[in-house]
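[1] Predicted model, plus sequence, below.
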Amino acid sequence: MWRDPGQPADSYYQVRPECTDVPKSKFKIKAGRTLSSRKWQAAFTPEGYLDISKTLSRIYRGGIHPSIRGEVWEFLLGCYDPKSTFDERDQIRQRRRVQYVRWKEECRQIFPVVGSGKFITAPVITEDGQPIQEPLVILETNQDRGPSQDGNSAEIGSSHAYATNQSRTNASCSEMVKELTSHGPLDHKVIQWMLTLHQIGLDVHRTDRTLVFYEKQENLSKLWDILAVYAWIDTDVGYCQGMSDLCSPMIMLLEDEADAFWCFERLMRRLRGNFRCTGRTVGVETQLSNLAEITQVIDPKLHQHLDALGGGDYLFAFRMLMVLFRREFSFCDSLYLWEMMWALEYDPDLFSVYEELELNGEKHEGSKGRVKSIRHYGKFERENMKNGAANSEGPLPMSVFLVASVLKDKSSKLLHEARGLDDVVRILNDMTGNLDAKKACSGAMKLHRKYLKKAKKA
C-alpha cells in the first residue's frame, strides 16, 4: 500500500540563511494523517458547531497543517467552545478585540512607546519610581542590536539608522517618564509594570532570532506589545523570562494582534502557576517535585542515581517545564509537540470555566469542570477521569510525564555515564534537536497509565 512520505514543514517557518546550525524538523505534513484545511472545514456543521472528537483524533495522528494551526489552537486552548456557532464566535472575537485595544490604550497612556511600532531594551525607571536619564544606561543595551527596521541587517546604513532611531526612542522614553513623574509619585502598580518593560524588550530581541519572521521590526514590537499588556493586566505574575518563548508562535500563527494576545492569555491560564513566585519558591518547583515522585515510581533506580548525584530536586528539568520543550525541539517540532499535548489534554469544559472567570475578572489555572460525553475529552484526560486522578489541585499536567518519558528514554545513558550533575545536563543537552515529538507523547501516555495504576494500588 502506498504511503505519503510527507512534506517537510520547515518551509512554513523560514530560517535566516546565515543560521546554518538550526536543527531540521522531524514533523512532516502527510496526506490522510495531518489535519488539513479541507478536513478542518469539513469538521464544522453549517451553523458552525465543531466535531471536536474527530478533530482531536486527527491531530494526534498527524498534527495540524501550518496554514490552519492558529485557528485550531484557539479551540485547543479554550478560546472558543466547539459547540458554539460561527456568529457566536464572531461576537466573542470582536468583544475580545475591543477589550485588548482598551487595555493597550491604558498602557499607551502611561508609556507611549506601547503601540508605537517600537520597543525598549534599556531601563527607564528606578525601583523607587524615578526616571533614568544617564545616556550610558539608555545606550548600552542598544549596541549590536541586529536586524534593521526594514529587516535587512546586511546594509550598514540601514543598521546605523535603526540604532539611531532606537537611541532616540529610548531618549524620548526618558522624557516620557520625566513628564509622568512630574505629577507626583507613581502608583506601585505602574512602577512594577514599567520596571519589566526593558526586560521584555531584551527577551523579545533574543526570542526566535533565527527566524526570518523576526527580522521585521513590526513583528518584534508586536511581541513586545502583547507581553507588556499581559504584564499590565496580570499583576500577580506580571512578566517572567520564558513567556516570550511561549508567546512568539502566537504572533506568527495569528495575524490579528488581539487574537494572538488571547491565545497567549489562554495558554498562560495553564502555565501561569509555573511563573508565580511566593517567597523563596517558584511555581514550577511543584511540578519538579511531581516529576521526582513519578520517576521514583516508574524508574526507582534512575531516581536513586540522580538523587545520589545531588539532582533529587530535578532542577536540571526546570527549562523543559517552563517553556514546554522550546529548547529541546526545533521550532516546528515544538509546535507539533504542543498541539499533540493539548489535544491529548483537551477538556471541553475549559471554555466555560475560563469565560466565567474572565467575566468575574479572575485568573485561575487548573480548574476543571465536567461534561457528560467522555469522547469529547483528549486521551490523557480520559485516563485521569477513568482512574479518578483528579483531586482538589487537579491532575498532573502532561508536560511532567513528557519530561519523565525523556528521562526514561535516556535512563541507561544517565546511569552509566553521569558521574555528576554536569554530566546529567550535558546528556540532556545533547538530545536537543534529536527528539521525536510523537514518540515523546506516546512515551508520556504509557508512563501516565503506569503511574496511575501504581498510584491507585498504593
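    Ah, there it is. Numbers count the residues shown, from 1 in each chain.
[2] From here on, just use CA atoms for contacts and neighbour counts.
    Will do.
[3] Just list the residues touching the spatially most central residue of the chain, thanks.
    For the chain, the residue nearest the mean C-alpha position is Leu246 (2.1 Å; CA atoms, centre = their mean). Contacts for Leu246 (CA atoms under 8 Å, 6 or more residues apart in numbering) come out as Phe264, Val323.
[4] what's the answer for Phe380, then?
    Leu344, Glu345, Tyr346, Met398, Met445.
[5] how close does the second one sit to Lys386?
    In this structure, Glu345 and Lys386 are separated by 14 Å, where distance is defined by CA to CA, to the nearest Å.
[6] the more surrounded of the two?
    Between Glu345 and Lys386, counted using other CA atoms under 10 Å, Glu345 has the larger neighbour count: 23 against 11.
[7] Wait, that one touches Met385, no?
    No: using CA atoms under 8 Å, Glu345 is not in contact with Met385, being 11.4 Å away.
[8] any shared contact partners between these two?
    With CA under 8 Å, 6+ apart applied, the contact sets of Glu345 and Met385 do not overlap.
[9] buried ones in the host helix or strand of Lys453?
    In this assignment (DSSP states H and E), Lys453 forms part of helix 437-457. By 16 or more other CA atoms under 10 Å, the buried positions in helix 437-457 come out as Ala437, Lys438, Ala440, Cys441, Gly443, Ala444, Met445, Leu447, His448, Tyr451, Leu452.
[10] Next up, a structure to set beside the first:
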Amino acid sequence: MKKELIFGSTELVYEQDEVYTLPASQEELSVSGKLRILEKRHGVVVEWRCSDDECSAESEWAVINTAAVTFTHHNISDSVEISTPRRYVRPICIELIDLRSYRIGDNTSLVLIQRDGTTHPALAFHSGSVHCFVDVLLRYVDVKKSEKDSNLYLIVDKKQNSTDEKLSALNLVPDRRGPGGWGGGGGPSGIPWGNAQQRVWGFFNNWKRDPYTTTVSTLSKFYDAVLYNGVDGYVRESDGEDDVAEIFHSLNGFEVLEPGYELLTKKGKLAERPDVDRLSPLTHDEFQQYIDDDGRILDVEPLQQRIFRGGIHPNLRRELWCYLLGHNQWNSTYMQREENKREKENLYFTMKQQWKTITLDQESRFSAFKERRSLIEKDVNRTDRNHPFFEGEHNPNVVLLHDILMTYVMYNFDLGYVQGMSDLLAPILYVTQNEPTAFWCFVGYMDMVYRNFDMDQSGMKQQLLDVHHLVQVVDPELMSYLEARESANFYFCFRWLLVRFKRELNYASTLRLWEVLWTGQPCPNFHLLVVVALLDTEKNTIMENKFGFTEILKHINDISCRIDLELTLKKAEAIYLQISKSNNVPDRVRALLGLPIQESAPSDPSQKDDDEPLRPQDSDGEDVSLTGGLVGVVSSMIGSAVRHLSGDDLTSVSLEAVPGGEDDEEKRFETALSHQFV
C-alpha cells in the first residue's frame, strides 16, 4: 500500500473503512469506523475511530456518543424487559511498541491486546479483510502464533526473533518424529514444540540473572526424570531418549524467573471433563406443571434443577424470584401468599417510618446513621444510571432504591450499608417493580451474601482462598503461572465475587446468572466454579501475553460486558462434574462443593495433608530431599560453584521462595479494590 502524507509528519500506510465494533450486549449497537496504521515521528500507531467522529476534537475522550444514543422501551406481556440500543464509542489508539498480541476470531473479527493488559473491543471487517491489516503490520513486527490458542498471535521483536531462529537451528531440543514420536511438532499430551528455542534462550537469560536458583530448579527437573522415569503416579513420565526433550520442554515460562524451588508432588489427575448442554428458559405454561390447584409447589428440587438448566422467562421472573429469595415459601397456597404479602408490607412501612421520622437534631447525635445515609445517597446516584429504569433526573425508581436501602439499615443495623449493596438491590427492584417486595427479596439475597460485606473483608478473603484451592486442583499450570507472577491471591477476582458478576455482565445476563445461582444447584458455592470457568477461558490470553498482576487486573476489567454467559455456565457445570467424578480431590475442595468426603486408610502413607509435599524415598524408606543424598550433594556443589562465580553470598540464599511481606499483600489488595470497585 502506498504511503500518503495526511498531516504534518504523519504518513498513512493503511486505511480500511467499514470496520465495525461488535456489540457485546443488547444495550450496545455496532458502530462503523476506520482502522488505520500511521507512521508518526515518534513511531508507528494503530488507531480506530468512529466514522461520525472523524472531525470531532472531543472524540478522543468520548466514551458514549450521546448524539447517537437511541431508546426503544417496550414491555412484553407483563415482562419488565426493556431494550435500549446504544452506541458506545471508545476510540482505539495504540503505539505499535505497546501492542502485545492480537486475536482473530472464527468470524475474522480482530481484538487488539496491549502490553499493559488493555483489551479493546472486537472489530469486524464488513469490507476488506483482516489479513490485509496483518500484512501491513508484518512490515514493522514479527508475529508468532500461540502454541495453545490457534486464534491468538503474539507480537515479537524482529531482532529477538532472528536470534531465536539461530538458536533453534542449533537443534538443542531433539525433534521426535515417526512411530512413538511427536511428529508434526507436537509434544507430550499434544503440546506443540514451536517455542523450544525460547525455552532454552529463557534459561540462559535467567541463568545470568540468578545462576543459583536457575541451576537448582533445572537440576530438580533432571532429578525428577532420572529417578522417577516410568514410576506411576509422579509428575513426569519419559521414555529414555526423550528425557532431555521433555526436561527442556518443562522450562517453558523461564522468560520470567521462577521465584522459588520445585519439590516433587503427587500427580492429581482429574477425570475427563464432560460436555454439558443447557435448556431454554422456564416458561409460564411449563411452570404450571409444578403447582397444584391450591398454588403449592410440591416438587421443589426438580423445579430448581430446571431453573438451573435454563433460567426463567422474563414474564415469570417476578413471581419465581420471590420463591428463590425466600419471600414466599415453596409449599404456600395462594391465600397464604396473599396474607404473607400484606403482613410483610405492613412491617416494611413500619420500619421505613422509623428512619423517616428521625429529626435532624437526633441525627446530629447519631453519627453512624448519618454516615450510612450519606453513603447511600452517594451510591444510589451512580447506580445503573445508564439503564432506562434508573436514568434521568428526579427518577422515582432512584428514590425507591434509596428508601429500600435506608429501611434495610433499620432492619439490620449491625451490618447497615456497605458499598456494593446498591448493585445487588437495583436488579431486584427492576424485576419486582414493587417497593416492599423488592425489600424482602433483597433481605433474602443479603442473607446469602452478607459475609461479602464484613468490615475486615474476612468473608471475601475466604472466598478468594477457596478459588485458590479450586484452581490448584482444576488447573495446576495456571496456578503455577499466577504464583510466579505474585497473583495467586486472586485479588483481581474481588469484584466478581463481591457483587456476583453484576458489573461484568449486561443486565439480561446478570438476571439470568443470579437466578441460576439462587437455585443452589448443582452444589453449594457454584459461583466459585463460575470464577474458575472464566479464568479457564482467559487462561491462554493471560499466560501467552505474560501478564503480571497489574496487567491481569486491567485485562479482567476490560472483558467486562464481553462474557459469554451460556458458555461460562456450561464450563462451570462441566468442571463440577469433572471434580465430582475424580477420586484424588482434596477433602477441603470436596467439602466446598458439598461432595462426600472420601475415606482413606490411616496407614496409607500417600494420604497426607494437601499442603505437605510428597517427598521421594530411597531404598531404605528414608526421605531423600534435594538438599540431601547424592543428588543433594551434587546440587549443593553446583549451586555453590555457580554462586561463587557470580559473586553472591551463599549463606543468604534459602531454597524456599520468600513470600512477599504483609505490607506488599495489603498494597496489592488495595490496588485491586481501587481498580475494580472503589
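    That came in fine, so what should we check first? Just so it is clear, the model here is predicted, and its values are computed rather than measured.
[11] follow-up on the earlier one: please identify which pair of the contacts of Phe380 of structure 1 lies farthest apart.
    The two members of these with the most space between them (CA to CA) are Tyr346 and Met445, at 13.9 Å.
[12] on that earlier part again, the residue nearest to the centre of structure 1 matches what in structure 2?
    Counting by TM-score structural alignment, Leu246 of structure 1 lines up with Leu424 in structure 2.
[13] what's the helix ranked longest in structure 2 aligned against in structure 1?
    If you go by DSSP state H, structure 2 has its longest helix at helix 334-356. Here helix 334-356 of structure 2 aligns to structure 1 at residues 86-108, judged by TM-score structural alignment.
[14] Check the burial of the residue nearest to Asn331 of structure 2 when sequence neighbours are not counted by counting its neighbours.
    Sequence neighbours aside, Arg296 is the residue nearest to Asn331 of structure 2 in space, at 4.7 Å (criterion: CA to CA, 6 or more residues apart in numbering). Using other CA under 10 Å, Arg296 of structure 2 has 17 neighbouring residues.
[15] just checking, what residue in structure 1 corresponds to Arg296 of structure 2?
    Arg296 of structure 2 maps onto Tyr49 in structure 1, by TM-score structural alignment.
[16] Tell me how far that match lies from Glu88 of structure 1.
    Taken as CA to CA, the span from Tyr49 of structure 1 to Glu88 of structure 1 is 10 Å.
[17] can you check Tyr336 of structure 1 too?
    Note on Tyr336 of structure 1: its distance to Glu88 of structure 1, by CA to CA, is 29 Å.
[18] what does Ala171 of structure 1 give?
    Separation of Ala171 of structure 1 from Glu88 of structure 1 (CA to CA): 46 Å.
[19] the helices in the stretch 401-550 of structure 2, which residues?
    Secondary structure of the stretch 401-550 of structure 2 (DSSP state H, counting those that start in this stretch): helices at 421-432, 435-449, 458-474, 476-484, 494-498, 507-518, 526-544, 549-558.
[20] In this model Gln109 seems to touch Leu180 of structure 1, though I could be wrong.
    No: the criterion here is CA under 8 Å, and Leu180 of structure 1 misses it with Gln109 at 9.9 Å.
[21] who's more crowded, those two?
    Neighbour count, other CA under 10 Å: between Leu180 of structure 1 and Gln109, Leu180 has more, with 18 against 11.
[22] Now the more buried one: closest residue in space that isn't a chain neighbour?
    Distance criterion CA to CA, 6+ apart; nearest residue to Leu180 of structure 1, sequence neighbours excluded, is Ile110 at 7.5 Å.
[23] Provide the count of other residues in contact range of that neighbour.
    Count around Ile110 of structure 1 with other CA under 10 Å applied: 14.
[24] Wait, Arg136 of structure 2 touches Glu15, no?
    Just so we're on the same page, residue 136 of structure 2 is Val rather than Arg. No: using CA under 8 Å, Val136 of structure 2 is not in contact with Glu15; the gap is 10.2 Å.
[25] Just give me the neighbour total for Asp208 of structure 1.
    19.
[26] tell me which element the aligned partner of it in structure 2 is part of?
    Mapped onto structure 2 by TM-score structural alignment, Asp208 of structure 1 lines up with Asp384. If you go by DSSP H and E, Asp384 of structure 2 is not part of any helix or strand.
[27] Now do the contacts for the closest residue to Asp384 of structure 2 other than its chain neighbours.
    Nearest residue to Asp384 of structure 2 in three dimensions, chain neighbours excluded: Phe390, at 6.3 Å (CA to CA, 6+ apart). Phe390 of structure 2 is in contact with Thr383, Asp384, Asn397, Val398, counting by CA under 8 Å, 6+ apart.
[28] out of the residues you listed, who has the most neighbours?
    Using other CA under 10 Å as the neighbour test, the contacts of Phe390 of structure 2 are led by Val398, with 23 neighbours.
[29] what's the distance between it and Arg296 of structure 2?
    35 Å.
[30] in stretch 242-256 of structure 1, what counts as buried?
    Going by neighbour count (16+ other CA under 10 Å), the buried part of stretch 242-256 of structure 1 is 242-254.
[31] and which of these is nearest Gln304 of structure 1?
    Ranked by distance to Gln304 of structure 1 (CA to CA), the buried residues of stretch 242-256 of structure 1 are led by Gly242 at 30.1 Å.
[32] Relative to Arg327 of structure 1, how far out is that closest one?
    11 Å.
[33] swap in Lys410 of structure 1?
    Lys410 of structure 1 is 17 Å from Arg327 of structure 1, by CA to CA.
[34] cool, Val424 of structure 1 as well?
    Between Val424 of structure 1 and Arg327 of structure 1 the distance, using CA to CA, works out to 16 Å.
[35] what's the top strand by length along structure 2 aligned against in structure 1?
    When structure 2 is parsed with DSSP state E, its longest strand is strand 10-21. With TM-score structural alignment applied, strand 10-21 of structure 2 matches no range in structure 1.
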